[in-house]
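>>> need the 3D shape of this:
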Amino acid sequence: MLSATPALEDVRDALERYGDNPSAFLALNQRTEYFRAEGIEGVVSYRSAGRYLIQFAGPFAADQDRAALLTAFRAHARKARKRVIAVQLQSTDAELYAGNGFTVNQIGASYAIDLAQFTLRGSKFVRLRNKISRAKRSGLVVEEADPLAVDDELTELDKDWLRGKGRFAKELAFLIGERTGTVAPLRRLFVGRIEGEVIGYISYSPVYGTRSGWLHDLTRRRREAPPGVMEAINAHAIETLGKAGAEWLHLGFTPFTGLDPAHEAPGASPMVAKIVRFLAEHGEKVYPSQTQVAYKEKWAPHALLPEYIAFEGKPSIGAILRLMRLANAI
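The predicted structure is shown next:
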C-alpha cells in the first residue's frame, strides 16, 4: 500500500541514513518525485517521463528492505501503466535489479579522491600545479561564498557560460546538481574572482555512506576565464574540505567512460552495450565525456566506481531517448 508522499526532510533523512551512492544528494533536486511504501522505511526518487518512471539511484532503504521497496515501486508503476528505468545505480544496486528481472548495463563510472592520501606534490602533478599557478598569476582569488549572497553574480555567469555553448545549447538536468533550491544552504560553494569579478565557481554537495565527504558537482566558468581557474578553485576546496575532516572528494558520474566488460551485469543487453560504446567514441555532441574524464584524471583519483542503467523488461531505443530528453542531452 502506498503511503503519503514524504516531506523533503524525510527524504533527506533517508539519504543520510541509507544513501550509499556518491550522487545521492541529487535526489533532492527540484521537480523530483518520491515514492514510499507502507511499513517500509525508505524512499525511491524518480521523475515521470512519458510511459516511464525514471528512477534516480537505487532504493534508499536499509539493506533488508531494499528489495521490498523496489517491488512496491514496480507495483506502483504498473498501476500507473508505466515501466521503470533506473539510472546511476551502484554495483550493489546492479545486482539487486538484475536479480529482480531487470536488464542492467554499465553506462559509465564515477571517480573519487581519498583525501587522506591526496597531495599535489610529486612529478605527476607538475602540469596541474603549473596550471594553477598560471591562474593565480592572472590575479585569481578563491574563496568560499554564501550562495544567497552571490546569487545575482552567479546567475549572470550562468547565462554567459550557456551562451558560450552555442545557440541551441541547453543546460543538462536530472543527473547533475543544482545551485539553487530549498537545499542550497546544505551545499558548499567556492568561487574564483579576478579584480573582484566572479570568473568561475564549483558547488559541492554532501556525500553519505561508506565513502562520505563531498561531491564536486556543478561547475561554471566565464568564457574569458584564463586556463587553470577551475583547477585552482578545486584545489582550494580540497584543502578546505580536507582540513574540516572530509574523507573523500567525489568527482562525479561521467557517462560512457570507465567501461569494462568485467563490470557488466549478468544478462546485459548487447544492444545497450553497443549504443554506450558508440557514444563513448562519438558522443561528444551529446555529452562531453572525454573532456570531463580528462579533467577528473588530472587529480589521479583513487577509486573508479562503475555505474549502471536498468530497464524493466526489454530495453528499447525509445526508452533511451526518453531518458536523454529528460536529462536535456538531446
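>>> could you use CA atoms for every contact and neighbour count after this?
Noted.
>>> ok, which stretches of the stretch 51-200 of the chain are strands?
For the stretch 51-200 of the chain, the strands defined by DSSP state E, counting those that start in this stretch cover 52-61, 83-89, 102-114, 140-145, 188-194, 197-207.
>>> quick check: buried residues in stretch 120-129?
Buried residues in stretch 120-129, counted by 16 or more other CA atoms under 10 Å: 128-129.
>>> re earlier: in a markdown table: the strands of the stretch 51-200 of the chain, plus distance to R36 and mean neighbour count.
Output for the strands of the stretch 51-200 of the chain, formatted as a markdown table (distance: least, CA to CA, whole Å; neighbours: other CA atoms under 10 Å):
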| stretch | distance to R36 | mean neighbour count |
| --- | --- | --- |
| strand 52-61 | 10 | 26 |
| strand 83-89 | 15 | 25 |
| strand 102-114 | 20 | 25 |
| strand 140-145 | 36 | 20 |
| strand 188-194 | 29 | 23 |
| strand 197-207 | 22 | 24 |
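>>> quick one, which of those gets closest to G177.
Across the strands of the stretch 51-200 of the chain, G177 has its closest neighbour in strand 197-207 (8.0 Å, CA to CA).
>>> distance from that closest one to the middle of the chain?
Distance, stretch centre to chain centre, for strand 197-207: 14 Å (CA atoms, centre = their mean, to the nearest Å).
>>> contacts for that strand, please.
Strand 197-207 has contacts (CA atoms under 8 Å, 6 or more residues apart in numbering) with 21-25, 153-154, 157, 177, 179, 186-193, 212-222, 225, 229-230, 233-234.
>>> over to stretch 5-14?
By CA under 8 Å, 6+ apart, stretch 5-14 touches 25, 28, 34-36, 41-43, 60-61.
>>> same question for stretch 102-111.
Counting by CA under 8 Å, 6+ apart, residues outside stretch 102-111 touching it are 88, 94, 97-98, 250-259, 263-269, 272-273, 276, 296, 301-315.
>>> quick one, helices of the stretch 101-250 of the chain?
Applying DSSP state H, counting those that start in this stretch to the stretch 101-250 of the chain gives helices spanning 126-137, 151-163, 229-243.
>>> adding distance to I113, write those helices out as JSON lines.
As requested, these are exported to JSON lines (distance: least, CA to CA, whole Å):
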{"stretch": "helix 126-137", "distance to I113": "15"}
{"stretch": "helix 151-163", "distance to I113": "27"}
{"stretch": "helix 229-243", "distance to I113": "10"}
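>>> quick check: which of the ones you listed is buried the most?
helix 229-243 (a mean of 20; mean count of other CA atoms under 10 Å).
>>> elements contacting it?
If contacts are counted by 3 or more CA pairs under 8 Å, 6 or more residues apart in numbering; DSSP states H and E, helix 229-243 sits against helix 126-137, strand 140-145, strand 188-194, strand 197-207.
>>> from the contact counts, what lies against the shortest one?
Contacts of strand 140-145 with other secondary structure elements, assessed using 3+ CA pairs under 8 Å, 6+ apart, are made with strand 188-194, helix 229-243.
>>> the structure of the following sequence is requested for comparison with the preceding one:
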Amino acid sequence: MSAIVDADSPILRAVRTHTQAENASSFLALNTGNSVFTVPDLDGVIVYRRTGRYAVQLGGPFAAPDAYDTLLDRFHEHVREQGLRPVGVQLQRHDAERYAARGFTVNQMGASWAVRLPEFSLRGSRFMQLRNKISRAFRNGLQVEEVPAENCREALAAIDDAWLGSKGEQARPLEFLVGQVGGDAQRHRRLFVGTIDDAPVAYISYSPVFGTRAGWMHDLSRRVPSGSPGLMEAINSFAIERFREEGVEWLHFGFTPFTGLDVSNELPGHSPAFQWLMHFLWEHGEGLYPAQTQLAYKHKWAPDATLPEYVAFDGGASLAAFAHIFRACNAF
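I've put the predicted structure just below:
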C-alpha cells in the first residue's frame, strides 16, 4: 500500500529500529509529501516519491533483516505494475549490494560526512580561519538560541524568503533529500536560530540520527544574504557545544552529491559512463547543485567519517532516471 507519511506512521518506528544500513539521512523519510510502501506482516517500510514515470526511493528499505529482501521485491513489483521505473538514491553500501544482486546498475553518487564530537575541538592552527569567522559573527552582535519552531514561524519565513530571493528568479526550495521545518515530525528535530539586534538572520535545523553513529544531522540551514560573515559557522559551533554537553557522539553533515568519489567504492557492474558523469558534475555542475561549496563548508569541521552513498537504476544507468531524482527534489 502507499500513503502519506506522518510522524505517527510506522516510518518513525522503522528508522529508529532498523539501523543496520546506517543511513544518517533516514529521518528525511518523515518529510511531508513522501509516500510509504508497506506489506502486511512484514516489519519495515519503503519511502519514495512518484515523479513522472519514476518512483524515486529514499535510501533502502528500513526493515528487519528477515523482511528486507521480500519487502524490496514487493515494492519493485508494485511500482512496475503501475507502469513506473524504480530508482534508488542515498543507498548505503549494504543497500547497494542488494540492488546490484537484483540486476540494478549501481554507482556511487556522492558521500555523507560526520564528525565525532567527544574528541572535537576548535583549537589548533587548522581551525584558525573557522575560529576567526565565528568570532566575527559574535562581535557583530549575533545571538544564538535553541527555540521551538512554532514560536518563530514568521522569522523563519522571512529568512527563507530572503535566502530564496538571493538565488534568482528561477530558484526553487529543495525537497525530499533535504529536511524541512514544520509538519508532524517537527517535535523530533532541533532548531537553532541566530539574531542580530533582535532581527532573525539565520537558522540551522538538526534531525536525529540513529544507529551506531547516533547523534544529530546538520540539516536545513538558511541565512539572509546581507548578514554578517560566519553566521552558519557560529550557529553550528553553538549547537556543537550544546550537543557535547549532552554527551552526543556524532554530528552528521548529510549527503552531498558528486563528492567523496573513489573508484574503490564502486561495485562490480557499475556504469563507467555514469562514474565519469559524477566526476564531471563535481567539476562543472554548480548550476545543478553547488557540491564544491557544500563540501568546503563540511570540510571546515574536519570530518572523521566519509560514507559513500549510491544510486541504483533499474537496468542500465539512465539520464532520465537521474534527472527525475532532482525533479523529485523540486530542483526543476
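>>> next, the TM-score between them, please.
Here the superposed chains carry a TM-score of 0.96, computed using TM-score structural alignment, normalised by the length of structure 1; 329 aligned residues with a CA RMSD of 1.4 Å.
>>> before we move on, the earlier item: for F125 of structure 1, which of the helices and strands packed on strand 140-145 of structure 1 is the nearest?
helix 229-243 (11.6 Å).
>>> tilt between that closest one and strand 197-207?
For helix 229-243 of structure 1 against strand 197-207, the angle by axes from the mean of the first three to the mean of the last three CA atoms, to 10 degrees is 40 degrees.
>>> and which of the contacts of stretch 5-14 of structure 1 is nearest L140 of structure 1?
F25 (29.8 Å).
>>> any idea what that closest one aligns with in structure 2?
F25 of structure 1 maps onto F27 in structure 2, with residues paired by TM-score structural alignment.
>>> am I right that that match is in contact with V15?
Yes: the pair F27 of structure 2 / V15 is scored as a contact, 6.8 Å apart, by CA atoms under 8 Å.
>>> burial of the equivalent of S91 of structure 1 over in structure 2, as a residue count?
Superposed on structure 2 with TM-score structural alignment, S91 of structure 1 falls opposite R93. Per other CA atoms under 10 Å, the neighbour tally for R93 of structure 2 reads 21.
>>> got it, and A116 of structure 1?
11.
>>> what sits against the aligned partner of it in structure 2?
Superposed on structure 2 with TM-score structural alignment, A116 of structure 1 falls opposite P118. Going by CA under 8 Å, 6+ apart, P118 of structure 2 touches 244, 247-249.
>>> can you list the helices and strands packed on strand 140-145 of structure 1 in a markdown table and add distance to R66 of structure 1?
A markdown table is the format used below for those (distance: least, CA to CA, whole Å):
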| stretch | distance to R66 of structure 1 |
| --- | --- |
| strand 188-194 | 30 |
| helix 229-243 | 32 |
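>>> of those, give the one that comes closest to L120 of structure 1.
Set against L120 of structure 1 and scored by CA to CA, those come closest in helix 229-243, at 8.6 Å.
>>> how big is the offset of that closest one relative to structure 2?
With mean CA distance after the TM-score superposition for structure 1, helix 229-243 of structure 1 departs from structure 2 by a mean of 0.6 Å once superposed.
>>> returning to what we had before: please tell me how far the match of A116 of structure 1 sits from R187 of structure 2.
According to CA to CA, to the nearest Å, P118 of structure 2 stands 26 Å off from R187 of structure 2.
>>> ok, now Q82 of structure 2?
35 Å.
>>> before we move on, back to that, out of the helices and strands packed on strand 140-145 of structure 1, flag the one nearest V141 of structure 1.
Taking those one by one with CA to CA, strand 188-194 is closest: 5.2 Å.
>>> and the longest helix anywhere in structure 2, which stretch of structure 1?
Of all segments of type helix in structure 2, defined using DSSP state H, the longest is helix 65-81. Matched against structure 1 by TM-score structural alignment, helix 65-81 of structure 2 falls on residues 63-79.
>>> surely D146 of structure 1 touches V191?
No: between D146 of structure 1 and V191 there is no contact under CA under 8 Å: 9.8 Å.
>>> so stretch 283-302 of structure 1 matches what in structure 2?
Aligned using TM-score structural alignment, stretch 283-302 of structure 1 spans residues 285-304 in structure 2.
>>> what does that stretch contact?
Here stretch 285-304 of structure 2 makes contact (CA under 8 Å, 6+ apart) with 113-116, 127, 130, 253, 256-259, 282, 331.
>>> so how far is it off the chain centroid?
With CA atoms, centre = their mean, you get 13 Å for stretch 285-304 of structure 2.
>>> now do it: distance from first to last residue.
One end of stretch 285-304 of structure 2 to the other measures 26 Å (CA to CA).
>>> from A185 of structure 2, how far out is the aligned partner of V141 of structure 1 in structure 2?
Alignment note: V141 of structure 1 maps to Q143 in structure 2; criterion TM-score structural alignment. When CA to CA is the yardstick, Q143 of structure 2 and A185 of structure 2 sit 26 Å from each other.
>>> got the contact list for E171 of structure 1?
Here E171 of structure 1 is in contact with 162, 328 (CA under 8 Å, 6+ apart).
>>> which residue in structure 2 aligns with it?
The alignment partner of E171 of structure 1 in structure 2, by TM-score structural alignment, is P173.
>>> from H284 of structure 2, how far off is its match?
For P173 of structure 2, the distance to H284 of structure 2 (CA to CA) stands at 21 Å.
>>> now swap in S318 of structure 2 and tell me
From S318 of structure 2 to H284 of structure 2 the distance is 20 Å (CA to CA).
>>> again, but for E175 of structure 2
Separation of E175 of structure 2 from H284 of structure 2 (CA to CA): 23 Å.
>>> looking at the two, which one has more neighbours?
Set E175 of structure 2 next to H284 and count neighbours by other CA under 10 Å: E175 wins out with 19 against 15.
>>> so that one makes contact with F326?
No: counting by CA under 8 Å, E175 of structure 2 sits too far from F326 to count as a contact (9.2 Å).
>>> next, L267 of structure 2: secondary structure please.
Assigned with DSSP: H, G, I helix; E, B strand; the rest coil, L267 of structure 2 falls in the coil class.
>>> about what we covered before: let me know the closest of the contacts of P118 of structure 2 to F138 of structure 2.
R244 (20.2 Å).
>>> thank you kindly, that will do.
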